[in-house]
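*Asks:* from the sequence below, what's the structure:
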Amino acid sequence: MGDEIVVAPGGPLRGELRVPGDKSISHRALICNALAEGEARIRGLLDSADCRSTMACLSQWGVEFEIDADNLLVRSPGQHSFRPAPGVLDCGNSGTSIRLLSGVAAGLPFRSQFDGDDSLRGRPMRRVLDPLASMGALVDDADTAPFWVDGSDGLRQGFDGNLAVASGQVKSCIVFAALQADQPSRIVEPGPSRDHTERMLGAMGADIEVDGSCIRVRPGADLATSDVHVPGDISAAAFWMIAAALIPGSDIGLPNVGVNPTRSGVIDVLRSMGAVVELHNQRDVSGEPVADITVRGSQLYGTRIDGDLIVTALDELPALAVAAAFAEGITEIHGAAELRVKESDRIETTSASLTAMGVEVEEWPDGMRIVGGQPRGATVDSHGDHRLAMSAAVAALASDPESGPTTIRGASAVEISYPSFWSDLDRLRHDGR
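*Replies:* I've put the predicted structure just below:
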């Protein structure tokens, strides 16, 4: 596929679609099992550029991977037997890879050099490097990648303090380092963030305790490998949930989607806007809440997104901004300054895309105000941001049919998290005919 794609308006969307495995859980299944000695099978792992970055870095430390039928086999000598990487640990576009693996590197008795693509080089890294330094790790004085982390002097202290931002990546980085520290750690979050790391490590034998916003880690426990069945990614499902809600006559099913409460804010927001979103067959799979989701076309209304919803729906905010652009009334998003330091400045780029489609948007330092209406076809740029490309596709599908198609530049960015996005779009449209 070229790096530009044209999406015509139309629908309805109908049928059942299994979205790819959850990206956050896939990263953690790879890393957590790499820390333990032995073998584990991961079923449903997301095969995307970001997860391949994590695998490539772990391979340099001595971890082996093998495709076994529908599973990925992880074979590791254990963290204590990791060898120095022969080269730079290239994390590509993946903030999850570089931040979580920095925490692992802090517990290794050698220097690890990290880098990434131009987008990743623009993202803030002191938020992980400073806590690691406070624990005794030697760290680069850089603010962004490239940088190095060296655990040769050991981690003489645990971490004891409050995190500046509610971030699953920052928290997980510190947790991974805390496993190898000489002293216990106490991590206090300012708000809820995704808790996949705590769930998975607890199941593998780590001495980790969660009490509200406080996470305590006591080092020294031996980790055991654990087979993981990765559920569908709610961040991927969100695009289809929003598209189905926007397009009259749509009715889609999304089976086996992770609905972890630290990630399911998109469902709460859509319901507050009037969307018909139903969860069926709720159950636990590999320690994670999972459900089958159905969504039908419905009239949406403007809403206010702030507080804890910002954290539990952070990755979905660009797509929710699209929903707001079609909703009746005004939607306001507050407290989302973190969007400015993602793969792109998602406040600026989302505002630009919607404005190009004729939407009235007021941009704020920490959010935006969106006046709902009927967006029209236009040419928009993803700026290399996977979530912007997919959000633009949703807007294009629901746009005014009289205005023509939408051209999306940088369409290949979907490879970062959802390689089959464009083929899945075609399938849902075909099933709706």
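
*Asks:* please make it C-alpha for all contacts and neighbour counts, starting now.
*Replies:* Will do.

*Asks:* so how far is the helix or strand harbouring Gln282 off the chain centroid?
*Replies:* Taking DSSP states H and E as the criterion, Gln282 maps to strand 276-285. Taking Cα atoms, centre = their mean, to the nearest Å, one finds the center of strand 276-285 at 20 Å from the center of the full chain.

*Asks:* what's that strand packed up against?
*Replies:* Using 3 or more Cα pairs under 8 Å, 6 or more residues apart in numbering; DSSP states H and E, the elements in contact with strand 276-285 are helix 265-272, strand 288-296.

*Asks:* dump these to a markdown table, plus distance to Thr379 and mean neighbour count.
*Replies:* Listed next are the helices and strands packed on strand 276-285 as a markdown table, based on distance: least, Cα to Cα, whole Å; neighbours: other Cα atoms under 10 Å:
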| stretch | distance to Thr379 | mean neighbour count |
| --- | --- | --- |
| helix 265-272 | 26 | 20 |
| strand 288-296 | 28 | 21 |
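
*Asks:* Gly404: which of those is closest?
*Replies:* The stretch from the helices and strands packed on strand 276-285 with the least distance to Gly404 (Cα to Cα) is strand 288-296; that distance is 24.5 Å.

*Asks:* one more, for comparison:
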Amino acid sequence: MEFLAQPGGAVNGTVRVPGDKSISHRSIMFGAIADGTTTVEGFLEGEDALSTLKAFQAMGVEIEGPDAGRVTIHGVGRDGLQAPAGELYMGNSGTSMRLLAGLLAGQPFDVTMTGDVSLSKRPMERVAAPLREMGAVVETAEGGRPPLTLRGGQQLKAIDYVLPMASAQVKSCVLLAGMYAEGETRTTEPAPTRDHSERMLKGFGYPVTVNGATATLSGGHRLKAVHIDVPADISSAAFFMVAASIAPGADLTLQHVGINPTRIGIINILREMGGDITLSNEREVGGEPVADIRVRYAPLKGIDIPEEQVPLAIDEFPVLFIAAACAEGRTVLRGAEELRVKESDRIQVMADGLVSLGVNAQATPDGIIIDGGPIGGGRVNSHHDHRIAMSFSVAALRASDTIHIEDCDNVATSFPNFVELATQVGMRIEVSK
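*Replies:* All right, here's what the predicted structure looks like:
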């Protein structure tokens, strides 16, 4: 599937983007092993979150929906999961595979998880290593890549784990395994990462203590079913925030967006570049802060991106690079090696795409240097990476000619109605099979 992003267009109106992916994944995982029936509203019906849902159905959990974002999960309790009949297919979802590895490490049965071509290249040793330290038996393919096999029936022991990289997936994996381990499991992270697991575990009544960079829980407690209202995903809202920032005359309001402090790098960085962003109607929903975000066009300027913001905006960088290409002057990103092991090597793929559109962009080992300037038309390969495809769609707002974006099928993993919402606010994107 290709996107044809036509030059120009406008960005105006009010939209609500789909539910947060991280929270949607976790609502299924925790609801499945809770006692009682968990109901979810605003669930993201993208392929990634559906991979998690199908995995738990394969392990004997009765789940109804999703139906217009509503899901009902009949929890089987902490020890109620059953061995799946075959391998669990995780599609394009790194979150599903890494978090499930932790949850499945302490089960009595064997399980193998596989993924699509992009997921099969992503590093799994980062979760396998701490799990082995806890006594789990974990097998990976060559180079620590998927498929990932966990051998059941191991007695896990709690560990005190200092994360070698800032990764919410690794942190969550260790904490989930800790629920099935003997003793007190602690994770300490080098920089703040998203804390949805800690917040939601508390919401389900599981005791978790967070002290600075360290999260602690002990094994053996139970989860109690709850109702979850999933906020709109700030990572999806990011495409529209940049779109409104770079399109002359734009005035756009994004409703009910999750503004968890570990996720607002995109807001902080755009403001630093001169973006006009106001938050209103701030409130808390199920332990997660949400707000309406209004973005108006403003001329942006290039900046050195503050390194402490990098983990808080890790998924938003592809579209931030588009903002940088439209800014006056030079933008420099450092300390973002993590971008090279996402759904694609996001640094290289974005740099290549920008250069093919006539933008002066230079990849560095841990980041990128972008000089703002005119954007031309051309052909860009998204390498089956949903965020790359959507980012170049946004670039068309300031392009002088059509941008052809190849391999856009995976947009459905995180944002199934992207083209529809983009068209609704005035962007000009066509889909060709």
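
*Asks:* which residues touch Ser167 of structure 1?
*Replies:* The contact partners of Ser167 of structure 1, taken as Cα atoms under 8 Å, 6 or more residues apart in numbering, are 193-194.

*Asks:* what's the match for it in structure 2?
*Replies:* Alignment note (TM-score structural alignment): Ser167 of structure 1 maps to Ser167 of structure 2.

*Asks:* just send the helices and strands packed on strand 276-285 of structure 1 back as JSON lines, with distance to Asp3 of structure 1 too.
*Replies:* As requested, these are exported to JSON lines (distance: least, Cα to Cα, whole Å):
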{"stretch": "helix 265-272", "distance to Asp3 of structure 1": "28"}
{"stretch": "strand 288-296", "distance to Asp3 of structure 1": "30"}
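
*Asks:* who wins for proximity to Cys91 of structure 1 among the ones you listed?
*Replies:* Proximity to Cys91 of structure 1 (Cα to Cα) singles out strand 288-296 among these, at 26.2 Å.

*Asks:* the closest one vs structure 2, mean deviation?
*Replies:* On superposition with structure 2, the mean distance recorded for strand 288-296 of structure 1 (mean Cα distance after the TM-score superposition for structure 1) is 0.3 Å.

*Asks:* residues in structure 2 aligned with that strand?
*Replies:* On structure 2, the counterpart of strand 288-296 of structure 1 by TM-score structural alignment is residues 288-296.

*Asks:* what is the burial count for the aligned partner of Ser24 of structure 1 in structure 2?
*Replies:* Residue correspondence to structure 2 (TM-score structural alignment): Ser24 of structure 1 is matched to Ser22. For Ser22 of structure 2, the count of nearby residues is 22 (other Cα atoms under 10 Å).

*Asks:* Ser22 of structure 2 belongs to a strand, doesn't it?
*Replies:* No. Using DSSP: H, G, I helix; E, B strand; the rest coil, the assignment for Ser22 of structure 2 is helix, not a strand.

*Asks:* that one reaches His196, doesn't it?
*Replies:* Yes. Contact status for Ser22 of structure 2 versus His196: in contact at 7.2 Å, counting by Cα atoms under 8 Å.

*Asks:* measure the closest residue to Gly372 of structure 2 other than its chain neighbours to Met390 of structure 2 for me?
*Replies:* Nearest residue to Gly372 of structure 2, sequence neighbours excluded (Cα to Cα, 6 or more residues apart in numbering): Ala325, at 4.2 Å. Distance of Ala325 of structure 2 to Met390 of structure 2, computed by Cα to Cα, to the nearest Å: 15 Å.

*Asks:* cool, and Gly80 of structure 2?
*Replies:* Applying Cα to Cα, the value for Gly80 of structure 2 to Met390 of structure 2 is 40 Å.

*Asks:* ok, the two, which is more surrounded?
*Replies:* The residue with more neighbours, out of Gly80 of structure 2 and Met390, is Met390; 25 against 15, by other Cα under 10 Å.

*Asks:* residue ranges for the strands of the stretch 151-300 of structure 1, please.
*Replies:* Counting by DSSP state E, counting those that start in this stretch, the stretch 151-300 of structure 1 has strands at residues 160-162, 185-188, 207-211, 214-218, 228-229, 251-258, 276-285, 288-296.

*Asks:* switch the ones you listed over to a markdown table; also include distance to Leu58 of structure 1.
*Replies:* Compiled in a markdown table, the strands of the stretch 151-300 of structure 1 are given as follows (distance: least, Cα to Cα, whole Å):
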| stretch | distance to Leu58 of structure 1 |
| --- | --- |
| strand 160-162 | 28 |
| strand 185-188 | 25 |
| strand 207-211 | 23 |
| strand 214-218 | 23 |
| strand 228-229 | 18 |
| strand 251-258 | 25 |
| strand 276-285 | 25 |
| strand 288-296 | 24 |
